[in-house]
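Colleague: this is a predicted model, with the sequence first.
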Amino acid sequence: MSICDNFKRTGSAITRLSVLLPVSLLLGASAPSLSLGHPTVITAVIAAILFVLLFFAGLFTWRGHNRLTGADSDLLLQQSRQAQRLAVVETVIGQDALVMAVWDEPGGLPQYLRNTLTMSETIPSRAGPFMMFDTWLDGPSAEKLTAHLAQLWKRGATFSETVTTSKGERLNAQGLYTSHNAILVLRAVPVAERALPSSDEAAKKLLADLPHPAWIQDVSGAIVWRNAASAAAPPFPSGTDGWANIGPEQRAAAQEAWRAGKPWHQRIVLEGGSSKRGYDISLLPMGGSVAALAFDISDFETVRGEMSALLSAQQNAFKHLRTGIAVFGADQRLRYANPAWRELWDINDAFIADNPEDEAILDHLRALRLLPDERDFNGWKKRYLTRSREGAVDETWYLPQGRVLRVASLPTRDGGYTIINENLSELEELRRRYATHERVQRQTFEALTDAVIVFGSDGRLQLFNPAFASMWRVDEADTLDLEKHPHIDELIAWFAVLHDDPPVWSGLKNGVIAMGEDRSVFTTSLSRRDGVVIDVSSRPLPGGATLVTFVDQTAAVRVKTALEERNKALVDADQLKNDFIQHVSYELRSPLNSIIGFTEMLADPVLMAKARDTTHDASALSRQSEYIGYISSQSHTLLAIIDDILTLASIDAGAIALDITRVEPLEVMASAAGALRQRCAEAGISLSVEVNGDIGAFNADAQRVRQVLYNLLSNAIGFSTRGQSVSLTASRSQAQDIIFEVGDDGPGIAPEDQAHVFDRFSTKANGTDHRGAGLGLSIVKSFVELHGGHITLQSQIGQGTRVRCTFPERALEQHRLDQRPQ
């Protein structure tokens, strides 16, 4: 055997010792307080001695390595000694009843397994069956041991746990960890820890001092001892039977747990006196007896009920909130979401029925394009979830489709967190509109040509527009700085330079600084020294503010003055015109009447006969008769024009009063038509008069109505030609008004001329021989309106004209007379 082989074998032995010796030391350190004769203590002592021996052995080995030139017999001797020492350590460890498993690497089967625990035959001695914990341990113990070993391999987390075999044997499991190995040690639970003897006075004293009911009973239920709290509480126990308060099924389960050496817990409701109270009962096996503890949970249940009711009320309140609320548990799964949150994210009940994780919800919302567009979504999601679980999120999200959300998170006591989503879309829209409105208002305010200022409740200037600074001659070089919000007193001192009127400025100041009901509108007008006329007005605003406007009325005052002067001139001229027309008309009527009188005398048949007897020139006499006819005709025409002018002048002057009587429509129609029938016959024009039904009489001035109809018929005949017809009809409207309508088949009136038909001195031949002064229709319109009626016209070129006059049932003047106080 070579020196290198000897060194390999020696290294292997040292490695095994380096594992077993720390184990023995750890076992000695972790064992409970024992006597010096206990095997565990002996093992620890031997392990310490062996560690010293191993140290010197290592020292000798190192020296031997430096003396490679030594003989192989020395190395063989050292290897033999190490093997002997290893056998001694394993022998010492074997003296302790335990199961030891050692792993050189995480997971897999243990590289070293030793079972010296004789009390249990259920623990496998081979590595493969040993790792199948669920075959020789009960379910909860197998799960706990598997979880602890996983943490021991992964993080080196040591543990000490009590596990139970499938046969009810209780073992203490310890997990140890060195720099290279993971170690599991199983020992039997000491008898002193398995059951507390009923004769143990210390245990009884401990139970006796408890404020909760406690007693000790044997398996049959016979009470062997009870504390004072149990005696004071009537339900515990009932009589001498410890099982009396437990139902048959619960009793069977409790007895089975006792036989397995396991504790048994149950919540029951018992009647104590006149009330029912809830208790948590625990039965603890104590060898041949059972220790029972009862905890009154009635108050706890009451508080829990109140908390449950509070939680229910809170969730009911959440249902009516417009703010979205989602609650996640410590496992990051959704626990609760109010309707507003589901509606906000458009999440259906089927998706949240399985309580999805927060990460899955974010992925779902991203698929629906409801989250912010992030280039690195996974990184953003990780950062957001981390901060949400810490309760550190409070931010605003600008989402697609223009939505704006406020997202905030709050931590909960159970390790979870709550997400609050508030829809700010409408608020942001309102803010945007408000900003736009404020900007437009500001620009409008600054663009106003009128001077406007606003005072705050403290009487200081808050807002002003450029027109104000310009009107009162305030510029950057002046001592009055408007940007520094001067007081009303400072402004009044500035105003007084151009207009020193204390009562005006005192009224303005009172309107600005007044409070409560004293705030009112103040208006005045002032004329400055420079000739500028300004209207001043102050109006109260909400919040104690005051709006003051200064309107430059200089131009308006000048225009008003000019208009008043011109109007006065026009009124005077109109009066002069009326006076002139009346004077001239009356002055013309006298000589005209004389001319007409003399003409009629010359045309007298007697005079004409004498002229024939004395005159032998028949042609001259004929011409004289013709000229006299012309003079008479034109004189009557001129007289009619003068009468019309006088009538219009009288109407303008208000000198015409209506003579209201009951007027029969057919009578005034026949009178007006009769005066024109000879003219119609000479012109070859047919004239018809018709009354539609029995329309009855109405209140009007018969003479003026006849004049209206006469003028309309005369005008219609004048625009008609031979063979055409003129009609005059009368009817009542639904409002009981009298309607007279005059129609002709004449050439009609062009649309652009219809608006001027009733104007004075407006005349159009329209292709006929009709001539006139243009006053007849003006008189018609004036008389109809004087009755309170109105007149309308319909005409088309080549289709004639229809003029409709509407007279009310009671004339306007008669109505006014009736309304006068008696």
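Modeller: Cool, got the structure. Small disclaimer: the values here were computed from a predicted structure and weren't measured.
Colleague: going forward, measure contacts between C-alpha atoms and count neighbours the same way
Modeller: Noted.
Colleague: which element is encountered next along the chain beyond the longest helix along the chain?
Modeller: Identified as the longest helix of the chain according to DSSP state H is helix 554-602. The C-terminal neighbour of helix 554-602 among helices and strands, as given by DSSP states H and E, is helix 605-614.
Colleague: may I see the buried residues of the helix or strand following that following helix?
Modeller: Read in the C-terminal direction, the helix or strand following helix 605-614 is helix 618-653, with elements assigned using DSSP H and E. Using 16 or more other CA atoms under 10 Å as the burial criterion, the residues of helix 618-653 that qualify are 628-629, 631-632, 635, 638-639, 641-642, 644-649, 651.
Colleague: here's the one I want to compare it with:
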Amino acid sequence: MDTTERTGRRRLAREDLVLLLMAAVASVSVLAIAAFDTSIQLFGTIRLGWLLTVTVLTGAAVAMVMLIWRSWLQQRLRLWQRRDEVVELRRSLAAAEAIIKAEPQVLIFWQQGENMRVAAHTLTTVPGLPEDPQLLMRLGAWLEPESARDLKAKLDTLFTQGQPFNLLLRTGAGGDVEADGRVSGGRAILRFRDIAGYRKQVAEIISQHRQLARDIGLGRALYNALPHPVWIRGGSGQIEWVNKAYVRAVGAKSEVEVTDRQLELLETRQREELANVLVRGESFRKRMPLIIGGERRHHDIVVLPFGEASVACAIDVTAIQSAESELDRLVATFYRTLDRVSTAVAIFSRDQRLSFFNDAFAKLWQLDADWLSQRPMHGELLDRLRERSRIPEVVNYREWKTKVLAGYKTGSEPEEWWHIPDGRSVHVMAEERPDGGITYLYEDETERLALESRYNELIRVQRETLDHLAEGVAVFGTDGRLKLFNQAFERIWKLGRRMLQDEPHIDEIIRQCQILHDEPTEWGNIAQAATAFSDQRQHATGQMTRADQSVIDYAALPLPDGGTLVSFADVTVTKRYARALEERNEALIAADRLKSQFISHVSYELRTPLTSIIGFTELLESPRIGELNEKQREYLSAVSRSSETLLSTINDILDLANIDAGALELRLAPAKVVGLIEAAALGVKERMSRIHLALEVEVAEDVDELIADEARVRQILYNLLSNAIGFSDPGGLIRLSCVREGQMIAFTVTDQGAGIPHDQQRDVLGRFVSRSRGSKHRGAGLGLPIVKSLVELHGGTMSLVSEPGEGTSATVRFPEHGPRPGTEAVRSLSIA
């Protein structure tokens, strides 16, 4: 292209020179003509001017022609240059396309404002790679989901930030392809190439890694879904991974906490036993007790070694253990029960050996228990009984014995009577067992006839008993007819004996009874109970008030034989007494309520002036009023202490009144146990130092906080400590301890005082019961009652243990998580 340009330029220069020469010749010619004209003066001065004008115009025309010619030549030169450039570009494009298509690849690019364009698609050896360019960007259609997500994320970053990338991808058909993304000249370029050599191996390794990671993820997800703890140990013996159940079992917050702190589920002894088995390369399986969530439960520990690592699982088998233990207990109970029944029982196994017998069996046949314990054969047992004349006398014993023993093969369950030579009649029943053995029941029926005779006698006694009952009794059969009645039934409903002896139907009896009490609903209930055909027969009870103002209680009860027992009791007098007692009880309740209202009202009225007295006392004690002498300070101190004591008593009375009225509400919140104890101890510190008492506090390590009304718990502890101080001798010791008792937090205050006499222990928690004998303590007797009421309001309990001369221990127990919603507090007190 440079040679053509130089040739064109030389040609243009030559043409310019020719134009200049032509212009010069024209000018010279004009000037020559002008000079000639001048010399001959043919035309004069005017002719000379015209010639000059013609000369100038001619020169301008020549110059214009020269410029036009030059422009045309330049345009031709540019056309030649562009044609050469197009040829060169086509040659370069062909070379570039040949180079691009020489390598198997898919080349895609995006230019701003344009759609995707495929520059090359020569890659055909990758399974699953689409040939249609429109399908290439539908990544999810031909790539594995994970590869599609990775490529889409990288393309988004390439488009927005221009960040290049290189990925190894896997198609849905299992092929491997390399994706390379770049930005060049404002274009985003994506190239897919086949993978070969070590990169092919790397792709396979990555694919295997992803498969392993997916398998591991699925396995861990499965382990996390299990309710049993699972953990994996590495070659160093350290825990490397645990599932969620393990995290919950050890009380951790996360898997990371378990692995960082190496929180163990098994005890040291259990881990050592497990390690001794794993060191031999053997699997381990054993049932062990574990403490999980504060509860001891049985688990099957299964550990499988994998090289130096191991995986373990703790399967909760508490239910199975309980079921097995329960089954063993049931079997033992079953055998113990059989030992206590009067029916002789003998169980033979499928090999015809005696596997169980009860005491009744040994006594019935008068056999040695030691010999029976040796598990003799059934045939040997029959032989022994024959020797002692304990079986029926038969003509052919061998045939009879063979028939008896044939039941093990035929599965028959014979039922027969043995009439023994000693005069007894034994009912023998056989039942096949699921294991192929036979259970024999031997019932001595010798006294049955005597029992039948006694039964008839008992029937007569029953008749006499019914006739002397105060309640009216009528028994109806399954057909609804009267089968049995007594005299009280006749008397209550004024019925005729002859009519009743004819076994009338219950409908006829009801018509006769409606003369005294006509209430269809009640009689309908009785008739329904006596004549209904439902499988589950219902009881019918109620009370009738007859026209003569007598009150009759009735009850219809189904009998085992299908009959119905209907009883009527005249409770007129009892009802009157009950009504009188209810009225008296209501009067007592009203009086007690009035007393409580009076005490509450008086307490409110007393608290206002008492508050003023306390305020003025504190004002007098302040230095602003003036100096007081020792006697005055002593008097003011006594007034202040008495006022505070009286105010405390009034507040206790008001609290009790609010509790009785149900107006005292607890403000439940988490409260630190140590803070509660410190606050209560601070309140009695001055009183204890005054009489030189020591306070010993002990809080268990597993006790931290509880859900309760913090102010009320402080009041409870303060009252308990105050009570202990009041009954302690100077220089004594008071102990305050706090321990966990299951789901309860227990506070115990123990003093070394005189204790509580046994005759006062039942009334010590009564209101206004002052226990001042043998001590200097004086009070209104409200400290412990208010403690008991507040503890019960929290859903807790209170107990006292006291021995005269040895001191008293008061224990209050609070639910750790507060009272259960929707339930009333359990009110209980035990005194030992």
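Modeller: Thanks, I have it. Quantities reported herein were computed from a predicted structural model and do not represent experimental measurements.
Colleague: need the TM-score from the superposition.
Modeller: In this superposition the chains share a TM-score of 0.45, using TM-score structural alignment, normalised by the length of the first structure; 410 aligned residues with a CA RMSD of 3.9 Å.
Colleague: let me know the angle separating the longest helix of the first structure from helix 618-653.
Modeller: Direction vectors for helix 554-602 of the first structure and helix 618-653, defined by axes from the mean of the first three to the mean of the last three CA atoms, to 10 degrees, enclose an angle of 150 degrees.
Colleague: what about the longest helix anywhere in the second structure, distance to the chain center?
Modeller: What stands out as the longest helix in the second structure, according to DSSP H, is helix 45-102. From the chain centre to the centre of helix 45-102 of the second structure is a distance of 94 Å (CA atoms, centre = their mean, to the nearest Å).
Colleague: helices along the stretch 701-822 of the first structure, start to end?
Modeller: 702-718, 751-754, 776-786, 812-819 (DSSP state H, counting those that start in this stretch).
Colleague: in the first one, what's buried?
Modeller: In terms of neighbour count (16+ other CA under 10 Å), helix 702-718 of the first structure has its buried residues at 702, 704-718.
Colleague: how about stretch 400-410 of the second structure?
Modeller: Judged by neighbour count using 16+ other CA under 10 Å, the buried positions of stretch 400-410 of the second structure are 404, 407, 408.
Colleague: what's the closest of the residues you listed to residue 438 of the second structure?
Modeller: Closest to residue 438 of the second structure out of these is residue 408 (7.2 Å), distances taken as CA to CA.
Colleague: any idea which helix or strand carries that closest one?
Modeller: Using DSSP H and E, the secondary-structure element containing residue 408 of the second structure is helix 407-410.
Colleague: now the helix or strand following that helix: how far from the chain's centre is it?
Modeller: Counting by DSSP H and E, the next helix or strand C-terminal to helix 407-410 of the second structure is strand 415-419. Put simply, strand 415-419 of the second structure sits 61 Å off its chain's centre (CA atoms, centre = their mean).
Colleague: where's residue 312 of the second structure, which helix or strand?
Modeller: Residue 312 of the second structure belongs to strand 309-316 when elements are defined using DSSP H and E.
Colleague: residues near residue 58 of the second structure, how many?
Modeller: With neighbours defined by other CA atoms under 10 Å, the count for residue 58 of the second structure comes to 16.
Colleague: list the contacts of it.
Modeller: residue 26 (CA atoms under 8 Å, 6 or more residues apart in numbering).
Colleague: try 10 Å this time
Modeller: Under the criterion of CA atoms under 10 Å, 6 or more residues apart in numbering, the contact list for residue 58 of the second structure reads 23, 26, 27, 30, 52, 64.
Colleague: before we move on, back to that, of the buried residues of stretch 400-410 of the second structure, closest to residue 578 of the second structure?
Modeller: Relative to residue 578 of the second structure, the closest of these is residue 407; by CA to CA it sits at 67.1 Å.
Colleague: pretty sure the closest one sits against residue 432.
Modeller: Yes - the pair residue 407 of the second structure / residue 432 is scored as a contact, 8.5 Å apart, by CA atoms under 10 Å.
Colleague: and residue 185 of the first structure, helix, strand or coil?
Modeller: Three states are possible here, and by DSSP: H, G, I helix; E, B strand; the rest coil the one that applies to residue 185 of the first structure is strand.
Colleague: so it is in contact with residue 99, correct?
Modeller: Yes - counting by CA under 10 Å, a contact exists between residue 185 of the first structure and residue 99, whose distance comes to 5.5 Å.
Colleague: what packs against the lengthiest strand in the first structure?
Modeller: Longest strand in the first structure by number of residues, with DSSP state E as the criterion: strand 275-286. Counting contacts by 3 or more CA pairs under 10 Å, 6 or more residues apart in numbering; DSSP states H and E, strand 275-286 of the first structure is packed against helix 191-194, strand 214-218, helix 248-259, strand 264-272, strand 289-296, helix 298-319.
Colleague: what's the last one in contact with?
Modeller: To tie it back to what came earlier, the one meant is helix 298-319 of the first structure. Here helix 298-319 of the first structure makes contact (CA under 10 Å, 6+ apart) with 269, 276-280, 297, 321, 324-326, 336-341.
Colleague: so which bits of that helix are buried?
Modeller: With burial defined by 16+ other CA under 10 Å, the residues of helix 298-319 of the first structure counted as buried are 315, 318, 319.
Colleague: ok, the first one to residue 339 of the first structure distance?
Modeller: When you say that, I think you mean residue 315 of the first structure. In this structure, residue 315 of the first structure and residue 339 of the first structure are 10 Å apart, going by CA to CA, to the nearest Å.
Colleague: end-to-end on stretch 688-704 of the first structure?
Modeller: Stretch 688-704 of the first structure has its terminal residues 21 Å apart, counting by CA to CA.
Colleague: cool, and stretch 493-510 of the first structure?
Modeller: In terms of CA to CA, the two terminal residues of stretch 493-510 of the first structure are separated by 15 Å.
Colleague: and if you look at stretch 26-44 of the first structure?
Modeller: Stretch 26-44 of the first structure has its terminal residues 9 Å apart, counting by CA to CA.
Colleague: please apply the same query to stretch 191-205 of the first structure.
Modeller: For stretch 191-205 of the first structure, the end-to-end distance is 21 Å (CA to CA).
Colleague: buried set for the strand or helix carrying residue 385 of the first structure?
Modeller: Taking DSSP H and E as the definition, residue 385 of the first structure sits inside helix 377-389. Residues 381, 385, 388, 389 are the ones in helix 377-389 of the first structure that count as buried (16+ other CA under 10 Å).
Colleague: which secondary structure elements does the helix or strand following that helix sit against?
Modeller: Beyond helix 377-389 of the first structure on the C-terminal side, the first helix or strand identified by DSSP H and E is strand 394-398. Contacting strand 394-398 of the first structure under the criterion 3+ CA pairs under 10 Å, 6+ apart are the following elements: strand 404-411, strand 417-423.
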